[in-house]
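# Task: produce atomic coordinates for the following.
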Amino acid sequence: MGEFIFLFLFCVLGFQSSVLKVTQARFQATKCGDAGPDIHYPYQIKGRHQQYESLPGFELLCKDNLTTIHFPSYGDLEVKSISYDTKNIHLRDPKNCAHNVFLNLNLSLTPFHYFYVLKNYTYLNCSTTLPPPFVEVPCLSASSHHVYTVDSTLPVPGSCQGVRTVPIPFAYSPYLSDSMLGLRLTWDLREPEDNGAINRTRGSHTSRNIVIGSSMCVFVMAVLLLIRIKIRVATRNNYQKQEQLLQS
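Now for the predicted structure:
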């Protein structure tokens, strides 16, 4: 009976191990440097082997222990942190100008959108400075031009030209830190049909292998159990025959 229990436990542990390998393969975290964010599915580091299909838009770059993500409409942004529970990726502009990102970043062809609620603001390019309450965006301005973000419903002053009206998390304020707010995105996980078909095929193969392995394990245990029962019956019959011979 001890052998049967041992085999049963071995099969159960083997089955659990197979299931865990399937589920944990996607979520085994890696890093780009000691201080970098944990990176796992759906993200991947370009050039590193992973045990799941890559998804467009979720490829990260690792250079000089710095984690970055590339957007064709803007360029590289540093990845400060990733919260997988809330689907929140916190980014930083290497040029320290979040409003330059807001002005030029096009997320329409990516799986991302802003984490915060958006409002339409107009970027103004003015030849002269505007009086309060208008606040100039320093990283976009120079001595010959002055850039402001204003509510899109306000009229454009005579010394200014509207550059673009875009939905962004907030207008510029010297009291709001770019690293604290703004460059936080969330994502929609929509696998392309080809990748989805591949993943479903691989998943079906894995599931089938698990089922086959479990069935074989159950079959072996059943055979051993039948053999043990037959041995017990044969032993009991022999014992009864010996008793009958002794009594006669």
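# Please count neighbours and contacts with C-alpha atoms only from this point.
Noted.
# show me where the protein has strands.
44-45, 59-63, 66-71, 75-83, 88-92, 112-114, 119-126, 146-151, 160-168, 184-187 (DSSP state E).
# Tell me which other helices or strands the first one touches.
So that's strand 44-45. strand 59-63 (3 or more CA pairs under 8 Å, 6 or more residues apart in numbering; DSSP states H and E).
# In TSV, list the strands of the chain along with distance to residue 219 and mean neighbour count.
What follows is the strands of the chain, written out as TSV (distance: least, CA to CA, whole Å; neighbours: other CA atoms under 10 Å):
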stretch	distance to residue 219	mean neighbour count
strand 44-45	40	22
strand 59-63	45	16
strand 66-71	50	19
strand 75-83	45	18
strand 88-92	47	21
strand 112-114	49	17
strand 119-126	64	21
strand 146-151	72	22
strand 160-168	62	17
strand 184-187	46	20
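# Any chance of those in CSV with distance to residue 15 as columns?
Shown next, in CSV, are the strands of the chain (distance: least, CA to CA, whole Å):
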stretch, distance to residue 15
strand 44-45, 28
strand 59-63, 33
strand 66-71, 37
strand 75-83, 31
strand 88-92, 34
strand 112-114, 37
strand 119-126, 52
strand 146-151, 59
strand 160-168, 50
strand 184-187, 34
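# among these, which is nearest residue 216?
Among these, the nearest to residue 216 by CA to CA is strand 44-45 (36.0 Å).
# For residue 7, which non-adjacent residue is spatially closest?
If the residues on either side of it in the chain are set aside, residue 7 comes closest to residue 221, at 7.2 Å by CA to CA, 6 or more residues apart in numbering.
# quick one more, to check against the first:
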Amino acid sequence: MTVREARVREVFRKQRADAPPGFFACEAAGLDWLRAADAVPVVGVVDVGPGHLDLERLASVPPSRAAAHALGVGLAAMHDAGAPAFGSPPDGWAGECFFGPMSDPLPMPTGRFAAWGEFYAHCRLEPIARQGSRRGALGPDDTRLLDAVAARLASGDWDDDDTPARLHGDLWGGNIMWTPQGATLIDPAAHGGHREADLAMLTLFGLPHLDDVIAAYQQAHPLRPGLRRRMGLHQLYPVAVHAVLFGGHYVEQMRRLAAPYAS
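As a prediction, this is how the structure comes out:
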């Protein structure tokens, strides 16, 4: 047995017997797609089936500024690897993706849009408004608020000339493991989107040495001025998902985020 073969047999299994069809296959395709960018460490896929996903078991080390700097540079390169369109799923997967905890993942529509605003409106904010309404988590005023933001997005109010980026899609601190190989990505909701979305997600829930990550990213790929003003727009979808799934203070946080962009 080679060293490589011995290592990959040390696996971490994610499993759920009644997982939605394609749930684990979609995640595996996303991991492979991100790894194909050859830009940032991504956990390896060992095996996938309808009710499980086997991943290489990762060893943890403390976060460091050097690893954070490398993560920022790597994220910029991963985003620059691109995607066919805004809303496109990862290579090797067709149909809806998923967002949220393994116990209750929400379907995440895909598509092929030339403009980011149309994609974000039609595949993120409008669907989560309908999902929230059906579950009774969002009231009529909430859905109208999200629809108002979606209308401005669809009209192109925040579009720019940035091309579709290869996104992790659920890049909060819990989906980054600090390992001997560097900050390693796990649990993606990978798709083609706006590069600022991954950075906004990191900012939303925090990450050790986040300032170093952002600074390194800016050095590798400078972002348009005004990023901080746009953060809330990119954070609106993940917070709305939390509002639908968990209610409580997330509903009010969603309202606060949406209000400045609604009119």
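# Superpose the two chains and report the TM-score.
After superposition, the two chains reach a TM-score of 0.22 (TM-score structural alignment, normalised by the length of structure 1), with 102 aligned residues with a CA RMSD of 6.7 Å.
# For the residue nearest to residue 7 of structure 1, give me its contacts.
By CA atoms under 8 Å, 6 or more residues apart in numbering, the contact set of residue 221 of structure 1 is 4, 7-8.
# What subset of these is buried?
With burial judged by 16 or more other CA atoms under 10 Å, the buried subset of the contacts of residue 221 of structure 1 is 7-8.
# Inside helices: which ones of the contacts of residue 221 of structure 1?
Those of the contacts of residue 221 of structure 1 mapping onto helices are 4, 7-8, per DSSP state H.
# From those, pick the one nearest residue 202 of structure 1.
residue 8 (27.9 Å).
# how about the nearest residue to that closest one, chain neighbours excluded?
Nearest residue to residue 8 of structure 1, sequence neighbours excluded (CA to CA, 6+ apart): residue 221, at 7.1 Å.
# Going by distance to residue 206 of structure 1, which of the contacts of residue 221 of structure 1 wins?
Proximity of the contacts of residue 221 of structure 1 to residue 206 of structure 1 (CA to CA) peaks at residue 8, which lies at 21.8 Å.
# could you measure the closest one against residue 247 of structure 1, distance?
In this view, residue 8 of structure 1 and residue 247 of structure 1 are 42 Å apart by CA to CA, to the nearest Å.
# What of residue 186 of structure 1?
86 Å.
# and if you look at residue 102 of structure 1?
As judged by CA to CA, residue 102 of structure 1 and residue 247 of structure 1 stand 101 Å apart.
# the more surrounded of those two?
In terms of neighbours (other CA atoms under 10 Å), residue 102 is the more surrounded of residue 102 of structure 1 and residue 247; the figures are 18 against 7.
# mind listing what residue 79 of structure 1 touches?
Residue 79 of structure 1 neighbours (CA under 8 Å, 6+ apart): 37, 67-69, 89-92.
# Reformat these into JSON lines and put distance to residue 12 of structure 1 next to each item.
Output for these, formatted as JSON lines (distance: CA to CA, whole Å):
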{"residue": "37", "distance to residue 12 of structure 1": "35"}
{"residue": "67", "distance to residue 12 of structure 1": "40"}
{"residue": "68", "distance to residue 12 of structure 1": "42"}
{"residue": "69", "distance to residue 12 of structure 1": "42"}
{"residue": "89", "distance to residue 12 of structure 1": "39"}
{"residue": "90", "distance to residue 12 of structure 1": "42"}
{"residue": "91", "distance to residue 12 of structure 1": "44"}
{"residue": "92", "distance to residue 12 of structure 1": "47"}
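# Go through these and say which is closest to residue 214 of structure 1.
residue 37 (37.7 Å).
# tell me which element residue 178 of structure 2 is part of?
strand 176-179 (DSSP states H and E).
# Following the chain onward from that strand, which element is next?
Following strand 176-179 of structure 2 toward the C-terminus (DSSP H and E): strand 182-185.
# next SSE after that following strand?
strand 191-193.
# C-terminal to that following strand, what's the next element?
Using DSSP H and E, the first helix or strand after strand 191-193 of structure 2 is helix 195-205.
# Which parts of that next one count as buried, going by neighbours?
For helix 195-205 of structure 2, the neighbour count (16+ other CA under 10 Å) marks 195-204 as buried.
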